[in-house]
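# with the input below, show me the fold.
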Amino acid sequence: MAKKPPRILSIAGSDSSGGAGIQADIKTIAMLGGYAMTAITSVTAQNSVGVQAIAPMSGSVVAQQIASCIDDIGVDAIKIGMLHDAEIIAAVAEALEDVSVPIVLDPVMISTSGSALIDPKAIAALRDMLFPRAALITPNVPELSHLLERSLGTSLEMAEGAEELANKCGAAVLAKGGHTEDARIVDVLYAPDSALGARAVQFEHARIDTPHTHGTGCTLSSAIATLLGHGQPLEHAVRLARNFVLRAIEEAPGFGAGNGPLGHHAVRSLN
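Reported below is the predicted structural model:
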């Protein structure tokens, strides 16, 4: 009998253009051999040039989606993305109270095109209710700067910020360096309580000259969750997930007039 795929639940917003959010998560999870389930937190009208409308779900509906999946299908790992407001955040936290699988939390605050995706008043709720439950938090530099309330312009400052956030919330932090001023992209994984003690790991690659990066954060976080669901250790899951994102950027189909979607469907190797 073939091994069953890991059951991955994505709790995130819907992207009507298919490049980010739930749609990117489903594509990623499927390509990496997982079984994708979803709890949609918000419906958005968006495309490669921006977000035109956002309609959040009620907290009770989000919680019921989570329960419907976990109570029947079960779950091996969870990815959390866009959570629009404090009501939704509180509902998600309560729904996951007794769940003990790895949670990868992507603190989605601003879209690639620069549109705000979370109520500013909800950020404190996110930090207080969900950060302590996460195995990994994956902020980009603007998100990390916002969470720490100071500017982070270089990879060194980003690494220091990752350590600070990890120590504050007790979760590992993967700080994503695509927005720094450095010539190469450097991501930093800081694990405050790994098997080897506190540990920082740096990942680096050349910048890819392309506008087609819509959904990179969603894709990375759902890829890490899927690989954790397969039983990969955190550092290796991050390394393989980054490779998946890089290959998907290289295979981008070139759709849209702005920041176009990735080519999830065309990734054939994680090397």
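
# use CA for all of it now, contacts and neighbours both
Noted.

# the spatially closest residue to residue 75 that is not a sequence neighbour: neighbour count?
Nearest residue to residue 75 in three dimensions, chain neighbours excluded: residue 7, at 4.8 Å (CA to CA, 6 or more residues apart in numbering). Counted with other CA atoms under 10 Å, the neighbours of residue 7 add up to 24.

# again with residue 189
With other CA under 10 Å as criterion, residue 189 counts 25.

# who touches it in this structure?
Applying CA atoms under 8 Å, 6 or more residues apart in numbering, we find residue 189 in contact with 162, 172, 173, 174, 175, 200, 201, 202, 203, 235.

# correct me, but residue 132 touches residue 170?
Yes: Residue 132 lies in contact with residue 170 (CA atoms under 8 Å); the separation is 6.2 Å.

# and which of the contacts of residue 189 is nearest residue 71?
residue 172 (27.6 Å; CA to CA).

# re the thing from before, could you dump the contacts of residue 189 into CSV with secondary structure added?
Listed next are the contacts of residue 189 as CSV, based on DSSP: H, G, I helix; E, B strand; the rest coil:
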residue, secondary structure
162, helix
172, strand
173, strand
174, strand
175, strand
200, strand
201, strand
202, strand
203, strand
235, helix
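
# so how far is the lengthiest strand in the chain from its chain's centroid?
Taking DSSP state E as the criterion, the chain has its longest strand at strand 35-47. Chain-centre distance of strand 35-47: 13 Å, with CA atoms, centre = their mean, to the nearest Å.

# please generate a structure for the following sequence too, so the two can be compared:
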Amino acid sequence: MPPNPAPPRVLTIAGSDSGGGAGIQADLKTMLALGVHGMSAITSVTAQNSLGVQGVWDLPPEAVRAQIRAVADDIGVDAVKTGMLSSAPIVGVVARELAGLGAPCVVDPVGVSKHGDPLLAADAVDVLRTELLPRATVVTPNLDEVRLLTGIEVTDETDLHRAAAALLALGPAWVLVKGGHLPGDAVDLLTDGSTDILLRAERLPREHTHGTGCTLASAIAAHLARGDDVPTAVRAAKTYVTGALAAGFPLGAGIGPVDHGHLTRAGTV
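Okay, the predicted model is just below:
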């Protein structure tokens, strides 16, 4: 029998979460659930659990570069997702490597963990703005990351448009401003500057939300690798994340993870 064709290939460039709820681990679980082949370039190792981040150790930039090149030169890449990049040298290396890949890239500009632990050095923020965001097909900041990147404080739904305009000025093709921390319905704004799409969903009263941002960005990348355009990919990713969030479960003594395998457990795949 002939071999099965390879599925679409997605590379995540991010930190490792030893608790398995976010970071590289969440990315690879999401990619598997959505039918793509996940590959990884680890930027940092964290000692992390449901209570927070106890330690962070960055890999040398050359190690990050070598991982990216090993994957790209042999296997190939149909889409990229970036997460925790930690330091200015790592952000710079990733931006330069992405320039040669020619694949759509989803940038999750991770600044702090779910527990408030800093995951991006202060001197890396400007490199992220000037070198990485211009490479992004989609950038997916939450409201804290909007403030970090633009200085804009989003307090209501009308501020989403102002924040998105400021982010688009930094060079990404599309911006998805995640308004999940606003009161009322969960409202996100997706825009490329000419098309505005408001994604509104009923707020789920859930405690176990660890890994939500990583999961969303990875799901978008998976759908882009499968050939979807950006609006279609974002809508499909939102549907997946909403299901994962609804199925989140307690783990440890703190914030539990979303359920990346909810589709399988629900019998829909």
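
# which residues in structure 2 does the longest strand of structure 1 align to?
Under the alignment (TM-score structural alignment), strand 35-47 of structure 1 falls on residues 37-49 in structure 2.

# show me the strands in the stretch 151-269 of structure 2, by range?
For the stretch 151-269 of structure 2, the strands defined by DSSP state E, counting those that start in this stretch occupy 174-179, 186-191, 196-201.

# how much does the second one stray from structure 1?
The reference is to strand 186-191 of structure 2. With mean CA distance after the TM-score superposition for structure 1, strand 186-191 of structure 2 departs from structure 1 by a mean of 0.5 Å once superposed.

# just the angle between that strand and strand 174-179, please?
Interaxial angle of strand 186-191 of structure 2 relative to strand 174-179 (axes from the mean of the first three to the mean of the last three CA atoms, to 10 degrees): 160 degrees.

# residue in structure 2 paired with the residue nearest to residue 75 of structure 1?
Counting by TM-score structural alignment, residue 7 of structure 1 lines up with residue 9 in structure 2.

# isn't that match right next to residue 36, touching?
Yes: at 5.9 Å, residue 9 of structure 2 counts as touching residue 36 under the criterion of CA under 8 Å.

# could you check how far residue 129 of structure 2 is from residue 245 of structure 2?
According to CA to CA, to the nearest Å, residue 129 of structure 2 and residue 245 of structure 2 sit 30 Å apart.

# who has more neighbours, these two?
Shown here are residue 129 of structure 2 and residue 245; by other CA under 10 Å, residue 245 has more neighbours (25 against 19).

# show me where the stretch 151-269 of structure 2 has helices.
Using DSSP state H, counting those that start in this stretch, the helices of the stretch 151-269 of structure 2 run over residues 159-168, 212-225, 230-246, 262-265.

# reformat these as JSON lines; add distance to residue 93 of structure 2.
JSON lines is the format used below for the helices of the stretch 151-269 of structure 2 (distance: least, CA to CA, whole Å):
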{"stretch": "helix 159-168", "distance to residue 93 of structure 2": "22"}
{"stretch": "helix 212-225", "distance to residue 93 of structure 2": "20"}
{"stretch": "helix 230-246", "distance to residue 93 of structure 2": "25"}
{"stretch": "helix 262-265", "distance to residue 93 of structure 2": "35"}
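
# residue 50 of structure 2 is nearest to which of those?
So among the helices of the stretch 151-269 of structure 2, helix 212-225 is nearest, using CA to CA, at 13.7 Å.

# which residues sit in contact with residue 58 of structure 2?
Neighbours of residue 58 of structure 2 in contact, by CA under 8 Å, 6+ apart: 43, 44, 45, 86, 87.

# greatest separation within those: which pair is it?
Top of the distance list for the contacts of residue 58 of structure 2 (CA to CA): 45 and 87, 12.8 Å.

# which of those two has more residues huddled nearby?
residue 87 (22 against 18).

# counterpart of the more buried one in structure 1?
Match for residue 87 of structure 2 (TM-score structural alignment): residue 85.

# make sure that match is actually in contact with residue 122.
Yes: using CA under 8 Å, residue 85 of structure 1 is in contact with residue 122, at 5.1 Å.

# residues contacting the residue most central in space within structure 2?
In structure 2, the centroid-proximal residue (CA atoms, centre = their mean) is residue 217; its distance is 3.2 Å. Residues in contact with residue 217 of structure 2, defined by CA under 8 Å, 6+ apart, are 81, 106, 107, 108, 140, 237.
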